[in-house]
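Student: With the sequence up front, the predicted model follows.
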Amino acid sequence: MSVSQAAPVPLQIVRTVAELRGVMRGWRAQGLSVALVPTMGALHEGHLDLVREGLRRADRVVTSVFVNPTQFAAHEDLGAYPRQQERDAELLDQTGGHLMFAPTVDEMYAPGAVTRITVGDAETGGPSQGLEGDFRPQMFGGVALVVAKLLNQVQADVAVFGEKDWQQLMVVRRMVRDLDIPTEIFGLPTVRDDHGLALSSRNAYLSADELQIARRLNVILREAADRAAAGQPLATVENDAVAALLEAGFDTVDYVAVRQTDSLAAFSSGVVEGPARILTAARIGRTRLIDNMAVQGARFEGLGSRF
């Protein structure tokens, strides 16, 4: 698709699906392509990089700002999740975003709505199984539902997601393929601070001491990824990484796992045998951090090649 190089367009803010679709009809009538960047707000540089990627890939960019209740369990931080829509709008305007869609819960989920989406289960498998699916079993159904609604509402040519939520990205890609949704799903590499910590809205919860501990997460993960790439047994690699995180000061570790890149299935042989990703979730105080990275340069016996 060709991307317009016209003068900047002031940010529009709409709060209803009817308003959103009205704007989309106008853009389509002009032959403009559209990118969608779904967010829960509290925007940071990582989100803004997604918007910039949308600007490279389409003529217009819609950024949704919606704290989605269907992906939170009763005990999780829905009420505490940071909300700063005025600041979000300023950042989007400065970045060149064209429209902020900020619906209410009732606008997004009409009273009485009963439709749910499941992307795989224990019988069929799928990327929603295990990892975050074990520790936050409500999450991916909620993510799939809200993303499906946003894709339907915007009818975007492309949607841009961050790779920090790798399992979520794989769930969305699987859903889009299975439901024949004609939107290209693009994953943008994780944006990190100068110490390698993945940017996240939840980083704001960290104290100064906790932040120093958090910055060990990507270092320990990279060391584990290198060991996995070298062919070491994954059970040992994963267990040692958990121990290293606890020694570094994390209070608990939900998982460290090396999985197949796209399906997120485990390697049945216990060693890396193809494209792989290492994923983790760990807690410091009241903050739960996730991260992941590719397992680079693994060698496979008998293949004589590298991925």
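Tutor: Yep, that arrived.
Student: make it CA atoms for all contacts and neighbour counts henceforth
Tutor: OK.
Student: And the helices in the stretch 1-150 of the chain, which stretches?
Tutor: 17-29, 45-57, 85-95, 105-108, 132-135, 139-154 (DSSP state H, counting those that start in this stretch).
Student: buried residues in the second one?
Tutor: Translated: helix 45-57. 46-55, 57 (16 or more other CA atoms under 10 Å).
Student: Take this one as well and set it beside the first:
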Amino acid sequence: MVVIDKIDAIRAQVNEWKKKGLSVGLVPTMGYLHHGHKSLIKRAAEENDKVVVSIFVNPLQFGPKEDLATYPRDLERDKEICALAGADLIFHPSTYVMYHKDFSTVVNISGLTDNLCGKSRPTHFTGVCTVVNKLFNIVTPDRAYFGQKDAQQLFIIKRMVKDLNINVEIVGCPIIREENGLAKSSRNTYLSEKERQAAVILNKALKKGKDLIEKGIRNVDDLLSIIKETIECEPLAKIDYINIVDIESLQNVEVIDRSVLVGIAVYINKTRLIDNFVYEV
């Protein structure tokens, strides 16, 4: 597996492909890849002639008390996964390559970042949008692939691309889950066996909420109350947020009379996990 860590080198390789008329797919990641990432890479390989996987633990999207220093990293393992999934190369820049010492430009998106994860992580999506914009400028992909587990991120990136007229197709891909229903995440590695069992409560609570919606319950307060009660049955769980929001504005709704995103963030001891589902009207 070819690993490139310089911007000029990745641009030269992509330009060479494009001169041959080849399409390029990009899968942006922070590494420590799992089956969810693997599904994105496979999808990209099916739909493009060449696939670039970026591996960069982006400091701009971590808050001051978050897990930047301890975020799991294993490039050798990631290289094996990329090769098996059909990637052609890995772009693995250093922080200095991505952000020179007097870097001073960021990308802010208003409205869509105020709720859900953006409420408790106020600088997070500025970091996400800045690094993704940079990756699009560096790699110039035809398509870029993101998982629905990070649904707010997916919708925000789609809006950024639309608002800034970026010439890339954003492809959202389904959540990949473990056998017990827990959404795949690099942060799952933080969980002990007992915590991993406890974390199943996220999916159980969302399933209960979805079942109630499908049975005709439309009052959001009632749904939130039931989801909250379900999660609170797990002693190791502490709720960060439970929100039901409009799929376009990502603002709270009172009644489900339109397509919505039902999103939750829950701490299992010290590990913050997110999950969601979309209900379309």
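Tutor: Yep, it's here. What you see is a predicted model, and the numbers here were worked out from it, not measured in a lab.
Student: coming back round to it: and the buried residues of helix 45-57 of structure 1 as CSV, adding distance to Leu91 of structure 1?
Tutor: Listed next are those as CSV, based on distance: CA to CA, whole Å:
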residue, distance to Leu91 of structure 1
Gly46, 12
His47, 10
Leu48, 8
Asp49, 11
Leu50, 13
Val51, 10
Arg52, 12
Glu53, 15
Gly54, 15
Leu55, 14
Arg57, 19
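Student: Trace Phe186 of structure 1 over to structure 2, please.
Tutor: When structure 2 is aligned by TM-score structural alignment, the residue opposite Phe186 of structure 1 is Val171.
Student: If you could redo that for Glu238 of structure 1, that was the one I meant.
Tutor: Under the alignment (TM-score structural alignment), Glu238 of structure 1 maps onto Leu224 of structure 2.
Student: which residue ranges form the strands in the stretch 101-250 of structure 1?
Tutor: For the stretch 101-250 of structure 1, strands defined by DSSP state E, counting those that start in this stretch occupy the ranges 158-162, 184-188.
Student: now, of those strands, which is deepest in the fold?
Tutor: Highest mean neighbour count of the strands of the stretch 101-250 of structure 1: strand 158-162, a mean of 24 (counted as mean count of other CA atoms under 10 Å).
Student: what's the matching range in structure 2 for that one?
Tutor: Under TM-score structural alignment, the alignment places strand 158-162 of structure 1 onto residues 143-147 of structure 2.
Student: Stretch 86-94 of structure 1 now?
Tutor: Taking TM-score structural alignment, stretch 86-94 of structure 1 hits residues 76-84 over in structure 2.
Student: what do you get for stretch 50-66 of structure 1?
Tutor: Under the criterion TM-score structural alignment, stretch 50-66 of structure 1 matches residues 40-56.
Student: mind checking the end-to-end distance for the matching stretch?
Tutor: One end of stretch 40-56 of structure 2 to the other measures 16 Å (CA to CA, to the nearest Å).
Student: What of stretch 43-59 of structure 2?
Tutor: Start-to-end, stretch 43-59 of structure 2 (CA to CA) is 27 Å.
Student: hang on, the earlier thing: and the strands of the stretch 101-250 of structure 1 as CSV, adding distance to Ala144 of structure 1?
Tutor: Listed next are those as CSV, based on distance: least, CA to CA, whole Å:
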stretch, distance to Ala144 of structure 1
strand 158-162, 13
strand 184-188, 13
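Student: Minimum distance to Ala244 of structure 1: which of the ones you listed has it?
Tutor: Closest of these to Ala244 of structure 1 is strand 158-162, at 26.4 Å (criterion: CA to CA).
Student: mean per-residue distance, that closest one to structure 2?
Tutor: On superposition with structure 2, the mean distance recorded for strand 158-162 of structure 1 (mean CA distance after the TM-score superposition for structure 1) is 0.2 Å.
Student: helices and strands around that strand, which ones?
Tutor: strand 34-39, helix 45-57, strand 184-188 (3 or more CA pairs under 8 Å, 6 or more residues apart in numbering; DSSP states H and E).
Student: How much space separates the residue nearest to Pro141 of structure 2 when sequence neighbours are not counted from Ala12 of structure 2?
Tutor: Of all residues not flanking Pro141 of structure 2 in the chain, Val24 sits nearest, at 5.0 Å (CA to CA, 6 or more residues apart in numbering). The gap separating Val24 of structure 2 from Ala12 of structure 2 is 13 Å, by CA to CA.
Student: So for the two, which residue has more residues nearby?
Tutor: Between Val24 of structure 2 and Ala12, counting by other CA atoms under 10 Å, Val24 is the more crowded of the two (23 against 12).
Student: residues touching Leu48 of structure 1, list them.
Tutor: Leu48 of structure 1 sits next to 91-92, 95 when contact means CA atoms under 8 Å, 6 or more residues apart in numbering.
Student: Could you measure from it over to Ala42 of structure 1?
Tutor: 11 Å.
Student: Next: Gly285 of structure 1.
Tutor: In terms of CA to CA, Gly285 of structure 1 sits 21 Å off from Ala42 of structure 1.
Student: Repeat that for Phe307 of structure 1.
Tutor: On the measure of CA to CA, Phe307 of structure 1 and Ala42 of structure 1 end up 36 Å apart.
Student: Those two: who's more crowded?
Tutor: Taking other CA under 10 Å, Phe307 of structure 1 and Ala42 do not tie; Ala42 has more neighbours (21 against 11).
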